[in-house]
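J.: Fold the following and give me the result.
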Amino acid sequence: MQAAENDEASGSRVAEVFRAFLHLGLTSFGGPIAHLGYFRDAFVVRRKWIDEAGYADLVALCQFLPGPASSQVGFSLGVLRGGGLAGGLAAWAGFTLPSAALLIAFAFCAAALDNPVGEGILHGLKLVAVAVVAQALWGMARTLTPDRQRIAIAMGALILASIVGGWLGQVGAIAAGAVAGLFLCRGEASPTSAHPAFPVSRRAGIVALVLFAVLLVAPPVLLAWTGSHVLAFFDAFYRSGALVFGGGHVVLPLLENAVAAPGWVPLQDFLAGYGAAQAVPGPLFTFAAYLGAVSGVVPNGLLGASLALIAIFLPGLLLVYGALPFWDHLRALPRAQAAMRGTNAAVVGILAAAFYDPVLTSAIVQPTDAVFGLGGLLLLVFARMPPWVVVILLAGAGAVM
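T.: Modelled structure (predicted):
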């Protein structure tokens, strides 16, 4: 009898988690930083699922790990409130599915834009990408490179990512940034506080971390034997999700290298989808669903969208689930904090390289493009317009041009 009541209470909490995050998934515009503000208001201030200090600790953990920070925070809050993994998955589904569905619908309607007005709209969405990435780059540079040491690390990462290119240049820049941070970014350890009691055992955490590593290493090995394109497709999105440090916009160069460079998705469609992703609520990582749907090679359509969506989110969720039982000890280590400062600075350089190529080089083809791109940036930064408003304005301007 008692067990049945406990199961019923657990199921009720999981349903509560899904409803709360579905509402946020339908209304949370503005990107990952804005999402963290929405979460704080919903779950710290109003619902009191977690206190202020515990929430700050959780945000720090998710910023420390690669992956989509706001989705990782939401997943962890679902684990906390829902009593385990089911609650985390309910939170992720509620927050993610609305924007994924909208971007898949956009992918299926893209063929209707194969005319002069449609091409103008798609070009306007490329200009949205210019404005949004420029805003993200400026904001991240101010936060993550506040001193000469980290500016130098960012510049080194920019040069390395530009010269080497591809995922090797990006991963190399992140690794070099971590090493440089150990020597250049030492300082007083960040203050710590009590961590909330997440219902995740150390054994479950270890299993999640091992699974993360296996899925990162095994697909390239199996791919060499089998040549399976489905496996290559999964690996491209999983690896992109596993290597993202610093927020959702940083996934842009990784995905561009993974799907646009080999020709799976034409670059113009890639940038148009990235622009459209700014107009929907929820996490930016759902851009992967669009890419999976429009892929020119199988899997594509709804199957490709589903596989891409799961693959890109899976590494970040495995990492945060595995790290929750061990976070208190790790975050207190000064050397770990120094390495992360260097990594975050390197991310700024990687995003700067991606901002030039492919964003600027493919979107700015005439002087009026530069004017509209700068106008979109000014609307975002100084007029503080929501991104979806800028999307409508620049898409309309593209159609008129």
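
J.: use CA for all of it now, contacts and neighbours both
T.: Will do.

J.: I figured Leu374 hits Ala129, correct?
T.: No. Assessed by Cα atoms under 8 Å, Leu374 is found out of contact with Ala129, at 11.3 Å.

J.: Compare the two (neighbour count), which wins?
T.: Ala129 (28 against 17; other Cα atoms under 10 Å).

J.: what's near enough to touch the more buried one?
T.: Residues near Ala129 by Cα atoms under 8 Å, 6 or more residues apart in numbering: 271-272, 274-275, 359.

J.: Report the central residue of the protein.
T.: Gly248 (2.8 Å; Cα atoms, centre = their mean).

J.: next up, for comparison:
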Amino acid sequence: MDPAATPDRSAWSIFLIFLRLGLTSFGGPIAHLGYFRQEFVSRRRWLSEQSYADLVALCQFLPGPGSSQVGMALGLSRCGYLGALAAWAGFTLPTAVVLILFALGISRYGDLLPAGVLHGLQVVAVAVVAQALWGMARTLCRGALRLLLMVLTAMLVLLIPTALGQIGAILLAGLVGLLLIKPAHLPAHEPLWPAIRARAGLCWLGLFVALLIALPLLRSLYPSQGLAMLDIFYRSSALVFGGGHVMLPLLQAELVPAGWISDEVFLAGYGATQAMPGPLFAFAAFIGASLNGPPNGWLGGLLGLVAIFLPSMLLVFAALPFWERLRRSQRSQAALAGINAAVVGLLLAALYDPLWTSAIRGPQDIALALLALVALMFLRVPPWLVVLASGVLGGVSSALF
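T.: Here you go, the predicted model:
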């Protein structure tokens, strides 16, 4: 469907549309894709069902936050680069602003909260990641080889608990997938709208790679927490397949051992992020605002937000012109299948360390985590309500026991 055939083509109108979605889209990335489909395929008819499915496939193929990248691509198709920026800002800022305020509240008034409230948020993070792990494993780890890749990745990451170990495991799994996995026959598909020319796509890809190389070098030449934060957030986003849950172990391995943020605050913020609409990657705003030392506060939150989303936007711009060729490549799909299995292994390792080891301290915590998991998986209680209830129950439990 030709996007020019319908209205809503100004950056401001796109921002307002995505702002409403950013305020109301609870439920995580899969739910976000459902909201987008209802808004842009069924209601506004910006694109056909098949084109939307192809766009979702593209963004699942790329590292980074898939639902946010779908939004960026939709904005790009309507109003060029300004449209992509407007879609991202509208969808992301509501959650980011609330998380920065939450971080500032913890730093200034955390002592006023009952001791168990933050711990309750840590515990609910265990349930949220367990739910994500189950869903991703069912989809991405079908067959003995992929299950084995998942388990071996988790073991490797637990044995080598560094960013290098995690990245190495992902690369090895991609190589195994390329050599041993035979993907299913790829169905025919509609071409996406040619929003960007091939030459521009190569330029955006070059910028993506240049920053991936330059930021660590600048960090070593000019040591500062600001440059280090930009490097960590950019690299984590650039190398993460599977969305915000998978970002957790990468950021935790870099930030907590260095003393930039405590495990308690890190996991409490992660739990609070589950109660927010919008993308999970907005968790970076909470981390940036919570750092022990500048840049922190509002500046740190906004820098973290830009650094975590910049690779995703650059990759969308770079990939769109070449997506047709990648979609037809069996080799690309095989390598991605191995990488996806490794991503689930990363999540399995994170479920144990840091989540379980930091949050679960006794039988009451196990009971609360199981209760939250049942509420999420079987009772279909909205995540924001589960998070709120876990914080309250954590506070009550600390007062009684």
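
J.: care to give me the TM-score?
T.: Laid over one another, the chains give 0.95 as their TM-score (TM-score structural alignment, normalised by the length of structure 1), with 391 aligned residues with a Cα RMSD of 1.4 Å.

J.: hang on, the earlier thing: neighbour-wise, which of the contacts of Ala129 of structure 1 leads?
T.: Compared across the contacts of Ala129 of structure 1, Gly275 has the highest neighbour count, 30 neighbours, by other Cα under 10 Å.

J.: Which element, helix or strand, includes that residue?
T.: Here Gly275 of structure 1 sits within helix 267-277, counting by DSSP states H and E.

J.: coming back round to it: and the residue nearest to the centre of structure 1, what's its match in structure 2?
T.: Aligned by TM-score structural alignment, Gly248 of structure 1 pairs with Gly244 of structure 2.

J.: Let me see the ranges of the strands in the stretch 151-300 of structure 2.
T.: Under the criterion DSSP state E, counting those that start in this stretch, strands are not mapped anywhere in the stretch 151-300 of structure 2.

J.: residues contacting Ala318 of structure 2?
T.: Residues near Ala318 of structure 2 by Cα under 8 Å, 6+ apart: 200-205.

J.: rerun that using 6 Å as the cut-off
T.: 201, 204-205 (Cα atoms under 6 Å, 6 or more residues apart in numbering).

J.: Equivalent analysis for Phe43 of structure 1, please.
T.: Phe43 of structure 1 touches Trp49, counting by Cα under 6 Å, 6+ apart.

J.: Could you rerun that using 10 Å?
T.: Shown in contact with Phe43 of structure 1 (Cα atoms under 10 Å, 6 or more residues apart in numbering): 20, 49-52, 55, 74, 77, 81.

J.: residue in structure 2 matching it?
T.: Aligning on TM-score structural alignment places Phe43 of structure 1 opposite Phe40 in structure 2.

J.: Its match and Ala375 of structure 2: what is the separation?
T.: Distance of Phe40 of structure 2 to Ala375 of structure 2, given as Cα to Cα, to the nearest Å: 30 Å.

J.: for structure 2, longest helix please?
T.: helix 66-109 (DSSP state H).

J.: From the contact counts, what lies against that helix?
T.: On a contact count with 3 or more Cα pairs under 10 Å, 6 or more residues apart in numbering; DSSP states H and E, helix 66-109 of structure 2 meets helix 11-24, helix 29-36, helix 49-61, helix 263-273, helix 283-290, helix 297-319.

J.: Would you confirm that the match of Gly248 of structure 1 contacts Gly64?
T.: Yes. Counting by Cα atoms under 10 Å, Gly64 is a contact partner of Gly244 of structure 2 at 7.9 Å.

J.: shared neighbours, those two?
T.: Joint contacts of Gly244 of structure 2 and Gly64 (Cα under 10 Å, 6+ apart) are 237, 281.

J.: The helix holding Gly275 of structure 1: average distance to aligned residues in structure 2?
T.: After superposition onto structure 2, the mean distance of helix 267-277 of structure 1 to its aligned counterpart is 0.3 Å, using mean Cα distance after the TM-score superposition for structure 1.

J.: Centre of the chain to that helix, how far?
T.: 16 Å (Cα atoms, centre = their mean, to the nearest Å).
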